[in-house]
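Colleague: have a look at this fold, sequence not included:
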């Protein structure tokens, strides 16, 4: 085989390998959680949807954000938005209840209909793999970094790539968040 042909073949294989790896390594679809009812679920079931993944807590000053999360879910779900609530008890023991207690609280107080997951850890040595990925500065340099408190919001594009992060004080129905959601929903 001539050198230029061999070089092109090697480069083509290398590019294909890199593209294949990049297509899967940078997607939230590779991660699994359990639903609030304890059923294993893969985030791959949301492939093609825009996700807003939020670590939530029932006894936090930001807990009223559930209302806005539910409102934007209701407004945009038919356009492809899925809000995913992920309870975590990492900050000041603000989510100390059981999954059943969390579910009852969310349903009764905020009428939550968006998918809720089982409680996980979003920081520390026992951090769930999804949150390890979302906060990894190497994988996600623009949005990575430790979670500081409850109700940190990650916006995930239809291709499974994290594209934006909103800190707890930024309300889900703020112009900044709504604009980012609509921008992602308008991409097909």
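Modeller: Perfect, thanks for sending it. Please read these numbers as outputs of a predicted model, since none were measured by experiment. Numbering: from 1, shown residues only.
Colleague: going by C-alpha atoms from here, please, whenever you check contacts or count neighbours.
Modeller: Fine.
Colleague: and the helices in this structure, which stretches?
Modeller: Assigned by DSSP state H, the chain shows helices spanning 3-25, 65-76, 99-110, 129-135, 175-185.
Colleague: can you say which of the ones you listed is packed in most?
Modeller: Mean neighbour count, computed with mean count of other C-alpha atoms under 10 Å, is highest for helix 129-135 among the helices of the chain, reaching a mean of 21.
Colleague: just to revisit the earlier point, of all the helices of the chain, which one is nearest residue 48?
Modeller: helix 175-185 (10.1 Å; C-alpha to C-alpha).
Colleague: angle of the closest one against helix 65-76?
Modeller: Relative orientation of helix 175-185 versus helix 65-76 (axes from the mean of the first three to the mean of the last three C-alpha atoms, to 10 degrees): 30 degrees.
Colleague: residues in contact with helix 175-185?
Modeller: 50, 79-81, 155, 157-158, 164, 166, 170-172 (C-alpha atoms under 8 Å, 6 or more residues apart in numbering).
Colleague: could I get those residues as JSON lines with neighbour count and distance to residue 138?
Modeller: As requested, the contacts of helix 175-185 are arranged in JSON lines below (neighbours: other C-alpha atoms under 10 Å; distance: C-alpha to C-alpha, whole Å):
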{"residue": "50", "neighbour count": "27", "distance to residue 138": "22"}
{"residue": "79", "neighbour count": "14", "distance to residue 138": "31"}
{"residue": "80", "neighbour count": "16", "distance to residue 138": "28"}
{"residue": "81", "neighbour count": "27", "distance to residue 138": "26"}
{"residue": "155", "neighbour count": "24", "distance to residue 138": "18"}
{"residue": "157", "neighbour count": "24", "distance to residue 138": "18"}
{"residue": "158", "neighbour count": "20", "distance to residue 138": "21"}
{"residue": "164", "neighbour count": "18", "distance to residue 138": "15"}
{"residue": "166", "neighbour count": "18", "distance to residue 138": "19"}
{"residue": "170", "neighbour count": "17", "distance to residue 138": "24"}
{"residue": "171", "neighbour count": "21", "distance to residue 138": "27"}
{"residue": "172", "neighbour count": "26", "distance to residue 138": "26"}
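Colleague: try it against this one:
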């Protein structure tokens, strides 16, 4: 018998799920935009992607302005994607329309913003499973500690690094990857 077939035949459903997740590209992950329509991450191949879990009632909310500045300054090579999350102090209570209006009116946000998701815990979205687990992203484990934590993925969809909330979007720790 083929040794690979013999090995695969011994895998449990959980093991198969782990193998499937580990071999999945960031571009294969399904997520919707704020309007509930699929946001095709593969459209961003060839650009770096900065994923940021955002919230409208957080001490770091002013970073929306800096994220927009970063997006405009590097839009030829970078896409910023805001990912609303209400898991930290209930600081993103709004619905999709309220979130979109808040971002546009207060910060002039033009970069994509996704549906509200869980970035940790038992209902963690597949996007953050990929971003936070070395077994899936191939590079590094992390824990999302608060709103406005940032994750950078390169032009080929490879995990690069993550940055805690206190790292401002225009900080050289981030921009060094864009020069």
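Modeller: The structure has been received and is ready for your questions. Because the structure is predicted, anything quoted here is derived from the model rather than measured.
Colleague: and the TM-score between them?
Modeller: Scored by TM-score structural alignment, normalised by the length of structure 2, the superposition of the two chains gives a TM-score of 0.84; 160 aligned residues with a C-alpha RMSD of 1.8 Å.
Colleague: coming back round to it: and residue 91 of structure 1, which of the helices of structure 1 is closest to it?
Modeller: Of all the helices of structure 1, it is helix 129-135 that lies closest to residue 91 of structure 1, at 15.0 Å by C-alpha to C-alpha.
Colleague: mean distance, that closest one to its aligned residues in structure 2?
Modeller: Aligned to structure 2 and superposed, helix 129-135 of structure 1 gives a mean residue distance of 0.6 Å (mean C-alpha distance after the TM-score superposition for structure 1).
Colleague: residues in structure 2 aligned with that helix?
Modeller: Counting by TM-score structural alignment, helix 129-135 of structure 1 falls onto residues 126-132 of structure 2.
Colleague: what's the matching stretch in contact with?
Modeller: For stretch 126-132 of structure 2, the surrounding residues in contact (C-alpha under 8 Å, 6+ apart) are 21, 26, 29-31, 119-120, 136-137, 140-144, 151, 159.
Colleague: which of the residues you listed has the most neighbours?
Modeller: Comparing the contacts of stretch 126-132 of structure 2 by number of neighbours (other C-alpha atoms under 10 Å), residue 119 comes first, having 27 neighbours.
Colleague: does that residue touch residue 143 like I think?
Modeller: No. Counting by C-alpha atoms under 8 Å, residue 119 of structure 2 does not reach residue 143; the two are 9.2 Å apart.
Colleague: thought residue 160 of structure 1 was touching residue 31?
Modeller: No. Residue 160 of structure 1 is beyond contact range of residue 31, at 10.6 Å (criterion: C-alpha under 8 Å).
Colleague: what's the spacing between the residue nearest the centre of structure 1 and residue 84 of structure 1?
Modeller: By C-alpha atoms, centre = their mean, structure 1 has its centre lying nearest to residue 53, at 3.2 Å. To residue 84 of structure 1, residue 53 of structure 1 is 5 Å away according to C-alpha to C-alpha, to the nearest Å.
Colleague: same check, this time on residue 182 of structure 1
Modeller: Separation of residue 182 of structure 1 from residue 84 of structure 1 (C-alpha to C-alpha): 17 Å.
Colleague: and what of residue 110 of structure 1?
Modeller: Distance, residue 110 of structure 1 to residue 84 of structure 1, using C-alpha to C-alpha: 15 Å.
Colleague: just put the contacts of helix 175-185 of structure 1 in TSV and tack on distance to residue 103 of structure 1.
Modeller: Shown next, in TSV, are the contacts of helix 175-185 of structure 1 (distance: C-alpha to C-alpha, whole Å):
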residue	distance to residue 103 of structure 1
50	23
79	25
80	24
81	21
155	23
157	27
158	27
164	27
166	24
170	24
171	22
172	20
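Colleague: name the nearest of those residues relative to residue 69 of structure 1.
Modeller: Distance to residue 69 of structure 1 across the contacts of helix 175-185 of structure 1 (C-alpha to C-alpha) is lowest for residue 172, with 5.9 Å.
Colleague: under the alignment, what does the closest one map to in structure 2?
Modeller: In structure 2, residue 172 of structure 1 lines up with residue 169, judged by TM-score structural alignment.
Colleague: who touches that match in this structure?
Modeller: For residue 169 of structure 2, the contacting residues are 63, 66-67, 70, 175, by C-alpha under 8 Å, 6+ apart.
Colleague: for these, which one is nearest residue 87 of structure 2?
Modeller: For the contacts of residue 169 of structure 2, the nearest to residue 87 of structure 2 is residue 63 (18.1 Å; C-alpha to C-alpha).
Colleague: show me what contacts the closest one?
Modeller: Residues counted as contacts of residue 63 of structure 2 (C-alpha under 8 Å, 6+ apart) are 148, 168-169.
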